[in-house]
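In: Have a look; sequence and predicted model below, questions after that.
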Amino acid sequence: MSLLLTFLASLFLGTPAHAQVPVIRIDGSSTVFPITEAMAEEYQTMKRGKVRVTVGISGTGGGFKKFCRGETDVQNASRPIQAGEIQKCQEKGIRFLELPIAYDATAIVVSPKNTWLKAITTEELKKMWEPAAQGKILLWSDVNPAWPKEKLKLFGAGADSGTFDYFTEAVVGKAKSSRGDYTASEDDNTLVTGVANDINSIGYMPLAYAEENISKLRIVPVIGGPKSPKKNEAVIPARSTVESGEYFPLSRPVFIYVNEKSLAKAEIVEFTNFFLQKCPTIVPEVKYVPLPAAAYRIGQEHVKIKKVGTVFGGHTEIGVKIEDLMKRESAR
């Protein structure tokens, strides 16, 4: 930007032309991105250009690489921080606050032209996606003989995505354990386009992206099996079924992580508290499930006292209900 443009911007935004505008650096999950993007826009509007917020999309895994090197202030994460990432942070002297901000569901989606798939079981999903399926499960009928003898085209999250980690652990039984011959992307809009344009496709993506593109996609109910509260009933992902724990095992908490050192900056403290204060209104606006108000109050208290660490022990847990998460946060 030229000096003239900088000066003109300062007049309109209320920032002195000579001032260095503080920058809050955020990266990580594409799943959490819509929430944080909305928060960043509202916060910057409130600050009238006196603080700039940048929000990248490197995926949860890619974001943690930057966060644990101290390159970002805030990390968007669609799963808890893992043991290896905790170690990397420790090696660089990075201590962090773990702040749950919402619940998300992973939606199974097909083209609206697909008329045969009324529901799908977690066993059928495993048969599609496990590593042993590569080169063998090639047709819809290979999964279920009642389905067409048509080529099965798979779309899903890339390996740096927290959605990939969670989906593979919830469905296959081990994080990052997946067949490799599918169309993978950290950009959920790429997945939307791929599934929408092919009648023989199936994919998984955050519920918010599926709902945003409901005219292009059809969301498939999931039968969660014996560990599900609904046993053998098909359950559609929605706010009510996520809150009740009925959409099992594909619902989960999502987070922001804040570098403790960054909290030495007033704008980071202000933005983090702003984020937690706005969650009850913004989270549902962008089609995620908000936590109870008490959860955000606990988060603000943790920011105040700089409560560092994680309640997940360095691994992902499947089927953690909102009330269980609340108990853990209250006990910290």
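Out: Nice, I can see it.

In: going forward, measure contacts between C-alpha atoms and count neighbours the same way
Out: Will do.

In: In contact with the residue nearest to Val289 when sequence neighbours are not counted: list those residues for me.
Out: Distances taken as CA to CA, 6 or more residues apart in numbering place Tyr103 nearest to Val289, at 5.0 Å, with adjacent residues excluded. Contact analysis of Tyr103 by CA atoms under 8 Å, 6 or more residues apart in numbering lists 242, 251-254, 288-291, 322.

In: State the number of residues packed around Thr281.
Out: Using other CA atoms under 10 Å, Thr281 has 10 other residues around it.

In: wait, I meant Ile282
Out: Using other CA under 10 Å as the criterion, the residues surrounding Ile282 number 20.

In: Equivalent analysis for Ser161, please.
Out: There are 30 residues near Ser161, going by other CA under 10 Å.

In: State the distance from Lys127 to Met46.
Out: According to CA to CA, to the nearest Å, Lys127 and Met46 sit 50 Å apart.

In: Specify which residue of the two has the higher count of neighbours.
Out: Just comparing Lys127 and Met46: by other CA under 10 Å the higher neighbour count belongs to Lys127, 18 against 11.

In: Out of the contacts of Tyr103, who's the most crowded?
Out: Taking other CA under 10 Å as the neighbour criterion, Ser251 ranks highest of the contacts of Tyr103 with 28 neighbours.

In: Name all residues that make contact with it.
Out: So Ser251 contacts 103-106, 242, 245, 319 (CA under 8 Å, 6+ apart).

In: just Arg79 next, same as before
Out: By CA under 8 Å, 6+ apart, Arg79 lies in contact with 60, 162-163, 165-166, 252-255, 316.

In: Ok, Ala157 next?
Out: 163-164, 184-188, 204-205.

In: What strand or helix carries Gly203?
Out: strand 201-206 (DSSP states H and E).

In: Then Leu125?
Out: Applying DSSP H and E, one finds Leu125 within helix 122-129.

In: List the buried residues in that helix.
Out: 122, 125-129 (16 or more other CA atoms under 10 Å).

In: Check stretch 239-258 too.
Out: 239, 242-243, 245-258.

In: here comes the other one, which I'd like you to weigh against the first:
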Amino acid sequence: MKMNRLAKIGTSLSVALLLAACGNESTDDNGAETNGDTSDGETSEGIAGSVQVDGSSTVFPIMEGVAEEFSIANPEARATIGVSGTGGGMEKFIAGETDLTNASRPMKEEEAEMLEEAGIEYTEFKIALDGLSVVVHPDNDWVDYLTLDELYSIWAEEGDADTWADVRDGWPDEEIRLFSPGTDSGTYDYFDEVILDGDQIERDASLSEDDNVLVQGVQGSPNGLAYFGYAYYIENQDTVKIVPIENSEGEVVTPSSETVQDGTYEPLSRPLFVYVKHESIKENETAYEFAKYTLEMAADMATEVGYVPVEDAVYEESLETLEGLR
């Protein structure tokens, strides 16, 4: 698997990864071609069917890696991985259009209420940890770190920092160009909650559900500032500069596997989730097998793309819970 998978999302907000392959033809006892089919819906090449997944662009790199491995083991199966953002993915999940949905924030109370009204039962699984990363242009040689109050002053509607000089004395009197995830993004919601105290971003910021657009924005803007998932920083660390953040204890901390895992990179460390529909697990063998693959491979995939795995015990308990849903 290649680390450039993040770039595959491109600029489309409805990107889907269709992973399917034709199985090798085989014959039955009478010499007739069966194309690998068996009577129970499986094939000699593995599961045959489809599963629909959508949601967070932050979680997408993990799910893409899982889907690639799943398609190798089950070439007759199809996993469709959409990238509608956490909010957009939840809307499809509530509408009954998907079997699994990914999220870079916990489910909102109103989303849970709508799922209950729709009669959709589900289970939440934590699959990884992320350190939401603040970045600037690599030529920015003045920002050594930012405090939580400074982040608020830059991003909040009531903030008073329009230029770098407004943030801290001695910094350039140049207007800050802001790049933020869109309002359907769980990353936006998380930043909104922990940095802006629930206020919406009303500044002159360029918003996009596609994290690659945010990366490109900072790459092309010497006075740019953006935030997105840690995996996207890792993928682009040669062309953007990470900004350490002063946490609530007064420590200046850079996001890393260690600081995200031990909690010192706070409040910008966060869990990543996948939500699984019970009906799909019970009635769709492909959905069950894909969910199982996700939990079995999440630690390796998270590490590969730059996120942090949760404890092994969490994955083991999740697999037991998934099996219990059958």
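Out: It's in. These numbers were taken from a predicted model, which means no experiment stands behind them.

In: What value does the TM-score take for this pair?
Out: TM-score for the superposed chains, counting by TM-score structural alignment, normalised by the length of structure 2: 0.85, backed by 289 aligned residues with a CA RMSD of 1.9 Å.

In: so the strand holding Gly203 of structure 1 matches what in structure 2?
Out: Under TM-score structural alignment, strand 201-206 of structure 1 corresponds to residues 224-229 of structure 2.

In: And for stretch 116-129 of structure 1?
Out: Against structure 2, stretch 116-129 of structure 1 falls on residues 142-155 (TM-score structural alignment).

In: Ends of the matching stretch, what's the gap?
Out: Stretch 142-155 of structure 2 has an end-to-end distance of 19 Å (CA to CA).

In: ok so, going back, residue in structure 2 matching the residue nearest to Val289 of structure 1?
Out: Under the alignment (TM-score structural alignment), Tyr103 of structure 1 maps onto Leu129 of structure 2.

In: Please settle this for me: is its match part of a strand?
Out: Yes: under DSSP: H, G, I helix; E, B strand; the rest coil, Leu129 of structure 2 falls within a strand.

In: Against Asn140 of structure 2, how distant is it?
Out: 28 Å.

In: swap in Met114 of structure 2?
Out: Taking CA to CA, one finds Met114 of structure 2 at 45 Å from Asn140 of structure 2.

In: And for the counterpart of Ala238 of structure 1 in structure 2, nearest residue in space, chain neighbours not counted?
Out: Mapped onto structure 2 by TM-score structural alignment, Ala238 of structure 1 lines up with Ser256. In space, and not counting its chain neighbours, Ser256 of structure 2 is closest to Gly131: 7.3 Å by CA to CA, 6+ apart.

In: Would you confirm that that neighbour contacts Val260?
Out: Yes: counting by CA atoms under 8 Å, Gly131 of structure 2 touches Val260, with 5.7 Å between them.

In: can you give me the strands for structure 1?
Out: Secondary structure of structure 1 (DSSP state E): strands at 23-28, 52-55, 74-77, 96-110, 120-121, 153-157, 183-185, 201-206, 218-220, 222-223, 234-235, 251-259.

In: Buried deepest among those strands, which one?
Out: Mean neighbours per residue, mean count of other CA atoms under 10 Å, is largest over the strands of structure 1 for strand 74-77, with a mean of 30.

In: In structure 2, what stretch matches that one?
Out: The aligned range for strand 74-77 of structure 1 is 100-103, by TM-score structural alignment.

In: Need the contact partners of that stretch.
Out: 52-56, 58-60, 85-86, 89-90, 93, 186, 272-277, 287, 291.

In: With structure 1 overlaid, how far apart is it on average?
Out: Superposed on structure 1, stretch 100-103 of structure 2 shows a mean distance to its aligned partners of 0.4 Å (mean CA distance after the TM-score superposition for structure 1).

In: How about Ser153 of structure 2: what's its closest non-neighbour residue?
Out: Leaving aside its chain neighbours, Ser153 of structure 2 sits nearest to Gly159 (3.9 Å; criterion: CA to CA, 6+ apart).

In: With Ile62 of structure 2 as the reference, measure out to that neighbour.
Out: 35 Å.

In: Settle it for me: which of these two has more neighbours?
Out: Ile62 (27 against 17).

In: who's in contact with that one?
Out: Residues near Ile62 of structure 2 by CA under 8 Å, 6+ apart: 298, 301-302, 305.

In: Please tell me how far it sits from Ser269 of structure 2.
Out: 17 Å.

In: again, but for Thr163 of structure 2
Out: From Thr163 of structure 2 to Ser269 of structure 2 the distance is 27 Å (CA to CA).

In: that older thread, from the contacts of Ala157 of structure 1, which is closest to Leu99 of structure 1?
Out: The shortest gap between Leu99 of structure 1 and any of the contacts of Ala157 of structure 1 belongs to Thr163, at 17.9 Å (CA to CA).
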